[in-house]
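*Asks:* sequence and predicted model, in that order:
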Amino acid sequence: MKNTRLFSNMGGLPGQSELLSSKAVFTTAYAVIPGSVMRDIVTSVLPHWAGTRAWIISRPLTGFSETFSQYIMEVAPGGGSDKPEPDARASAAIFVVDGEMIVTFEGEEKALRTGSFAYLPAGRRWTLKNTGDVPAKFHWVRKAFEVVEGLKAPPAVFTHEDDCEISAMPDTDGRWATTRFLDPNDVRYDMHLNIVTFEPGAVIPFLETHVMEHGLYVLEGRAVYRLNEDWVEVEAGDYMWLRAFCPQACYAGGPGRFRYLLYKDVNRHTKLW
């Protein structure tokens, strides 16, 4: 299954005559940040990044989701950073939705393009440069890596969604499937960043209720998503942020397939405070 266009049309500003209503919501169990509110005036400029702006769409909050931050980065041609990560504890997962760039990891250049994925282990040296003629846009998930005594640090991963096997969920005839960039059985990794794909009419047929936190960014299509007690219509460019144990389900109504980028924390014991 080759990728089609991935949503990357952030920015701009609505006209003065447009309605103020929106499906943006922040609750005690989940948040919805629709693409319509990811405008120019809510971007951040980051230290040591040139020609770059960022939409910070999640960050650790006490009593809510606490394991990760997720940025949408837009890097102008020639822009980038020689010091992208200020925290030596932070591992990074990157997924490119538009353009081209070079990530130099431990002195080795890696070319990334639309649909590319990279996992960069904590405490390792990397830089990023937009080498193309158009802005490069990518998701950047940052997580403080949870070290486990006696377990080796995970290696870096560079791949592309076209080169990854799509795994169908059991008893779905391939209508609900997942592209996994990291081996789910490799406990060295403490997070996953996957692409979940639903064909029109496919569903999550029960209310998932589990300990993993989620960031879900819609790359393509539209659906109705159950979040706690609410059904919410979502489409390409929308972001959902779920705390642990928030019930969730999904119905992909079509007409095309529905795909989203999914973060979750995995492979670690719960902390006992």
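*Replies:* Yes, it's here.

*Asks:* every contact and neighbour count from this point should use C-alpha atoms.
*Replies:* OK.

*Asks:* so how far is stretch 118-131 from its chain's centroid?
*Replies:* 16 Å (C-alpha atoms, centre = their mean, to the nearest Å).

*Asks:* now the strands for the stretch 1-150 of the chain?
*Replies:* All strands of the stretch 1-150 of the chain, identified by DSSP state E, counting those that start in this stretch, fall at 25-26, 30-33, 50-58, 68-81, 90-98, 100-105, 108-113, 116-120, 126-129, 136-144.

*Asks:* and the ones you listed: which comes nearest Val232?
*Replies:* Val232 sits nearest to strand 30-33 of all the strands of the stretch 1-150 of the chain, at 8.7 Å, using C-alpha to C-alpha.

*Asks:* which strands and helices sit next to the closest one?
*Replies:* strand 25-26, strand 239-242 (3 or more C-alpha pairs under 8 Å, 6 or more residues apart in numbering; DSSP states H and E).

*Asks:* show residues contacting stretch 156-176.
*Replies:* Contacts with stretch 156-176, where a contact means C-alpha atoms under 8 Å, 6 or more residues apart in numbering, come from 1-3, 110, 115-121, 177-182, 196-200, 202-203.

*Asks:* restricted to buried residues, select those residues in ChimeraX.
*Replies:* Here is the ChimeraX command that selects the buried residues among those (16 or more other C-alpha atoms under 10 Å):
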select :115,116,117,118,119,120,121,177,178,179,180,181,182,196,197,198,199,200,202,203
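
*Asks:* what's the distance between Asp230 and Ile41?
*Replies:* 29 Å (C-alpha to C-alpha, to the nearest Å).

*Asks:* kindly apply the preceding question to Ala93 instead.
*Replies:* From Ala93 over to Ile41 the distance is 26 Å, taken as C-alpha to C-alpha.

*Asks:* and the two? which has more neighbours close in?
*Replies:* A direct count of neighbours by other C-alpha atoms under 10 Å for Ala93 and Ile41 places Ala93 higher, at 23 against 11.

*Asks:* quick one: that one and Phe117 touch, right?
*Replies:* Yes: judged on C-alpha atoms under 8 Å, Ala93 makes contact with Phe117 at a distance of 7.3 Å.

*Asks:* neighbours of Leu19, how many?
*Replies:* Applying other C-alpha under 10 Å, we find 8 residues neighbouring Leu19.

*Asks:* please compare the first structure with the one that follows:
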Amino acid sequence: MPASYYAPTGGHPGQDQLLTDRAVFTDAYAVIPRGTMRDITTSYLPFWDATRLWVIARPMTGFAETFSHYIMEVRPGGGSDRPELDAQAQGVLFVVDGHATLTVGGATHTLAPGGYAYLPPGSDWALRNAGDAALRFHWIRKAYDAVPGLDAPDVIISHDDDVAPTVMPDTDGRWATTRFVDPSDLRHDMHVTIVTFQPGGVIPFLETHVMEHGLYVLQGKAAYRLNTDWVEVEAGDYMWLRAFCPQACYAGGPGPFRYLLYKDVNRHMPLRPLTAAR
């Protein structure tokens, strides 16, 4: 499957554009269409040179509770030698446009479109755009929930093309998941995968379960069920689903429907506020 990933480029709509769009924000889910990712909605970060970003998820009441999700845009020569300021934060990088030079643990890696990196908490890493074109990548962050007796995970460098998708049973290959992390490795408390539906593929029941979800559509289009509503989504759109929000999907084609998926996994449910004394 040739790599094809949507990446926002910003800009600004003209005064003749209609105000109506598909943006939705509810207590159970949110849809952030690609048309909202304009110059006026960008942000900036300390110690990142020649860089702007779109924040599409952040921890807050009634929204993403366990993670943040950025789409980073780094101009040629830009980047950071101090990218992460939170020693407890782990991260996943996924490149969709351009080439990144990632240095971590004394080793240097080049990440092309489809490149994936998992960075454990406390990693000493730096990232630069050494190319002649803009670099765009997803950066998903979560505070690591350490467990006594379990070591922290290792750095993982991979690529979409290097991981054989796991096909869901009884789907004739229409629904598959690219897993960069072994699901049985309980050191990990978050998974970032790529889910692929071939035309006609479906989630044939309303999934209702404990994981919080963040879905960025990399390719294609589909009708997606979120709580009680069916919404149409396309490449560049983002969806957030709170835990237990019912979801289903129908991929109508003409090409594959693929999304980058975050979810929290492998930990007990907190029985008291996380800030309370243990």
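*Replies:* Ah, there it is. Keep in mind it's a predicted model, so treat the numbers as computed, not measured.

*Asks:* any chance of CSV for the helices and strands packed on strand 30-33 of structure 1, columns mean neighbour count?
*Replies:* Output for these, formatted as CSV (neighbours: other C-alpha atoms under 10 Å):
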stretch, mean neighbour count
strand 25-26, 12
strand 239-242, 24
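
*Asks:* distance to Val75 of structure 1 added to those strands, as a markdown table?
*Replies:* Output for these, formatted as a markdown table (distance: least, C-alpha to C-alpha, whole Å):
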| stretch | distance to Val75 of structure 1 |
| --- | --- |
| strand 25-26 | 28 |
| strand 239-242 | 20 |
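
*Asks:* Arg89 of structure 1: which of those strands is closest?
*Replies:* strand 239-242 (22.6 Å).

*Asks:* ok so, going back, which of the helices and strands packed on strand 30-33 of structure 1 sits closest to Pro135 of structure 1?
*Replies:* Checking those against Pro135 of structure 1 by C-alpha to C-alpha gives strand 239-242 as the closest, at 21.1 Å.

*Asks:* so where in structure 2 does the helix or strand just after that closest one end up aligned?
*Replies:* Counting by DSSP states H and E, the next helix or strand C-terminal to strand 239-242 of structure 1 is strand 248-251. Aligning strand 248-251 of structure 1 against structure 2 (TM-score structural alignment) gives residues 247-250.

*Asks:* now do the buried residues in that stretch.
*Replies:* Within stretch 247-250 of structure 2, the residues that qualify as buried by neighbour count (16+ other C-alpha under 10 Å) are 247-250.

*Asks:* what's the mean distance for that stretch versus structure 1?
*Replies:* Stretch 247-250 of structure 2, aligned to structure 1 and superposed, deviates on average by 0.2 Å (mean C-alpha distance after the TM-score superposition for structure 1).

*Asks:* contact partners of that stretch?
*Replies:* Contacts with stretch 247-250 of structure 2, where a contact means C-alpha under 8 Å, 6+ apart, come from 200-208, 222-227.

*Asks:* likewise for stretch 6-22 of structure 1?
*Replies:* Outside stretch 6-22 of structure 1, the residues that touch it by C-alpha under 8 Å, 6+ apart are 34-36, 38-40, 97-98, 137, 218-220, 236-237.

*Asks:* from those residues, list the buried ones, please.
*Replies:* 34-36, 38, 97-98, 137, 218-220, 236-237.

*Asks:* can you put those in CSV and add distance to Pro14 of structure 1?
*Replies:* Converted to CSV, these look like this (distance: C-alpha to C-alpha, whole Å):
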residue, distance to Pro14 of structure 1
Pro34, 14
Gly35, 12
Ser36, 9
Met38, 11
Val97, 23
Asp98, 23
Lys137, 21
Val218, 21
Leu219, 22
Glu220, 22
Ala236, 18
Gly237, 16
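
*Asks:* list the ones among those residues that fall in helices.
*Replies:* In helices, defined here by DSSP state H, there are no members of those.

*Asks:* tell me the one among those residues nearest to Tyr260 of structure 1.
*Replies:* Val218 (4.2 Å).

*Asks:* quick one: residues contacting that closest one.
*Replies:* So Val218 of structure 1 contacts 7, 234-239, 258-261 (C-alpha under 8 Å, 6+ apart).

*Asks:* and it? What does it align with in structure 2?
*Replies:* Using TM-score structural alignment, the partner of Val218 of structure 1 in structure 2 is Val217.

*Asks:* and the nearest residue to Ile102 of structure 1 once chain neighbours are set aside, how many neighbours does it have?
*Replies:* Closest residue in space to Ile102 of structure 1, ignoring its immediate chain neighbours: Ala111 at 4.7 Å, by C-alpha to C-alpha, 6 or more residues apart in numbering. Residues within reach of Ala111 of structure 1, counting by other C-alpha under 10 Å, total 15.

*Asks:* equivalent analysis for Thr51 of structure 2, please.
*Replies:* Thr51 of structure 2 has 23 neighbouring residues, counting by other C-alpha under 10 Å.

*Asks:* could you find the closest non-adjacent residue to it?
*Replies:* Closest to Thr51 of structure 2 by C-alpha to C-alpha, 6+ apart is Val74, at 4.4 Å.

*Asks:* my guess is that neighbour contacts Ala50, does it?
*Replies:* Yes: at 5.9 Å, Val74 of structure 2 counts as touching Ala50 under the criterion of C-alpha under 8 Å.

*Asks:* so those two - more neighbours on which side?
*Replies:* Shown here are Val74 of structure 2 and Ala50; by other C-alpha under 10 Å, Val74 has more neighbours (25 against 15).

*Asks:* quick one: map that one onto structure 1.
*Replies:* So Val74 of structure 2 corresponds to Val75, using TM-score structural alignment.

*Asks:* pretty sure that match contacts Asn130?
*Replies:* Yes: at 6.5 Å, Val75 of structure 1 and Asn130 qualify as touching, with contact defined as C-alpha under 8 Å.

*Asks:* done for today, thanks.
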